[in-house]
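In: what follows is a protein structure lacking sequence information:
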């Protein structure tokens, strides 16, 4: 079976040393190249270097070669590899090349042709956009996501996981002296996402009518609520991030956003009403959090846009691929 080989190149009007220094920060907390938060971050179990194991999203690999400022190669567990290399052209320009090679059989070959290739090609071109942007301050011809890639992106976006109401969600935990129901759903907060809970109000859009709605904010937590004759309802948005930059966006990894719900019923009618509502509540809560999470990620500046650049000459690129 003919191997898969995919090659992307970009000529960047910046010295190889400048671009190589960006490559050395790949997968770090201040990674200026991988297109986060729109795509899952590249992360390893240790700093970038031979032996580091990790990947991005569901793709796993291991660093098997690393020449600082010049080249890094990642090998897949099932065979094959991908690599990034910086090649000097002259004193003020260089070429960046990404190569993927491997052998795929059966279902993996079909998945590559139908879906994985299209997402892979887009991610690589967005990495090259970030190389060019971070090194020069501009991108001559940024990649555009196709309709097919946008659909795959929507379908594969990370789904919230159930967690206990976090200890840091103090407003939710102290909303009622007695709680008849509580749940919480959580998603990671990649670098570049808003760290201000007010930016996440869209999660609860339409959940509460304006009349009678209460809003409370405490640090990284926003609490919205509604009191009625049959039950009282509170929804908490807690944004936890390692650090927030001057632009109000998260930096580093390890942050998370949590949507918590607490309910207090008043009588048998309220308990019967909520017995029905609680069947659909988790589905709606997950959908609202996931939709807003993706919307904010798509609106956030990419890694290269968060990196200050000192120069802004023009740059060009080309892409060739062999399936």
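Out: Structure received. Predicted model, so just to flag it, every value in this text is computed and none were measured.
In: from here on, just use CA atoms for contacts and neighbour counts.
Out: Will do.
In: the strands in the stretch 151-300 of the chain, which residues?
Out: Chain-ordered strands for the stretch 151-300 of the chain, with DSSP state E, counting those that start in this stretch as the definition, fall at 161-162, 181-189, 213-218, 221-227, 231-240, 243-244, 250-251, 255-265.
In: who wins for proximity to residue 100 among the ones you listed?
Out: Judged by CA to CA, the one of the strands of the stretch 151-300 of the chain that comes nearest to residue 100 is strand 181-189, at 28.4 Å.
In: so which elements touch that closest one?
Out: With contacts defined as 3 or more CA pairs under 8 Å, 6 or more residues apart in numbering; DSSP states H and E, the secondary structure elements packing on strand 181-189 are strand 161-162, strand 255-265, helix 268-299.
In: could I get the ones you listed as a markdown table with mean neighbour count and distance to residue 102?
Out: As requested, those are exported to a markdown table (neighbours: other CA atoms under 10 Å; distance: least, CA to CA, whole Å):
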| stretch | mean neighbour count | distance to residue 102 |
| --- | --- | --- |
| strand 161-162 | 14 | 33 |
| strand 255-265 | 23 | 34 |
| helix 268-299 | 15 | 31 |
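In: that older thread, closest to residue 25 out of the strands of the stretch 151-300 of the chain?
Out: strand 250-251 (14.2 Å).
In: so how far is that closest one from its chain's centroid?
Out: 12 Å (CA atoms, centre = their mean, to the nearest Å).
In: quick one: buried residues of stretch 46-63?
Out: Of the residues in stretch 46-63, those scored as buried under the neighbour-count criterion (16 or more other CA atoms under 10 Å) are 48, 49, 50, 51, 52, 53, 54, 55, 60, 61, 62, 63.
In: A further structure is provided below for comparison with the first:
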């Protein structure tokens, strides 16, 4: 079983955070770090739509605007991963969780390679989210 969590309080409402989060993988994505082609949602952010994440292919799972964005990763990771938004004093607690049973090559690659890369990417997404919120407050 794999469980990985990252969280940060961002000084904005869940609705404002959602506006930015809902662009991830799309043409207007301002959150994904680096090469935008490494995480794409070619059909958009709709339940069941395909996700192209490097060599991995999976689907958009649950979408609850202002609350939750979840990706179903299938056999690579039985549970999936995604973001939840929780209103707290001073803003929104943004949490990213990855959880489930690993399968196939993912079982070997997670502890050796993927976990470290995943951690860096998620922290950069949270950094970018903070930067975008700060930029909006400055305007």
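Out: Thanks, I have it. Small disclaimer: the values here were computed from a predicted structure and weren't measured.
In: on that earlier part again, dump the strands of the stretch 151-300 of the first structure into JSON lines; add distance to residue 88 of the first structure as well.
Out: Putting those into JSON lines (distance: least, CA to CA, whole Å) gives the following:
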{"stretch": "strand 161-162", "distance to residue 88 of the first structure": "46"}
{"stretch": "strand 181-189", "distance to residue 88 of the first structure": "36"}
{"stretch": "strand 213-218", "distance to residue 88 of the first structure": "52"}
{"stretch": "strand 221-227", "distance to residue 88 of the first structure": "49"}
{"stretch": "strand 231-240", "distance to residue 88 of the first structure": "42"}
{"stretch": "strand 243-244", "distance to residue 88 of the first structure": "36"}
{"stretch": "strand 250-251", "distance to residue 88 of the first structure": "31"}
{"stretch": "strand 255-265", "distance to residue 88 of the first structure": "37"}
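In: so residue 40 of the first structure: helix, strand or coil?
Out: Per DSSP: H, G, I helix; E, B strand; the rest coil, the secondary structure class of residue 40 of the first structure is coil.
In: for it, give its distance to residue 76 of the first structure.
Out: When distances are taken as CA to CA, to the nearest Å, residue 40 of the first structure and residue 76 of the first structure turn out to be 17 Å apart.
In: quick check: the most centrally placed residue in the second structure vs residue 136 of the second structure, distance?
Out: In the second structure, the C-alpha closest to the average C-alpha coordinate belongs to residue 82, at a distance of 4.9 Å (CA atoms, centre = their mean). Residue 82 of the second structure sits 24 Å away from residue 136 of the second structure when distances are taken as CA to CA.
In: now the helices and strands packed on strand 181-189 of the first structure as a markdown table including distance to residue 98 of the first structure?
Out: Conversion of those to a markdown table gives the following (distance: least, CA to CA, whole Å):
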| stretch | distance to residue 98 of the first structure |
| --- | --- |
| strand 161-162 | 34 |
| strand 255-265 | 30 |
| helix 268-299 | 24 |
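In: among these, which comes closest to residue 9 of the first structure?
Out: The stretch from these with the least distance to residue 9 of the first structure (CA to CA) is helix 268-299; that distance is 24.9 Å.
In: whereabouts in the second structure does that closest one align?
Out: Aligned by TM-score structural alignment, helix 268-299 of the first structure falls on no residue of the second structure.
In: and that helix, what does it pack onto?
Out: The elements that helix 268-299 of the first structure packs onto, with contact taken as 3+ CA pairs under 8 Å, 6+ apart, are strand 181-189, strand 255-265.
In: coming back round to it: out of the strands of the stretch 151-300 of the first structure, which gets nearest to residue 67 of the first structure?
Out: Nearest to residue 67 of the first structure among the strands of the stretch 151-300 of the first structure is strand 250-251 (26.7 Å), distances taken as CA to CA.
In: residues in the second structure aligned with the closest one?
Out: Under the criterion TM-score structural alignment, strand 250-251 of the first structure matches nothing in the second structure.
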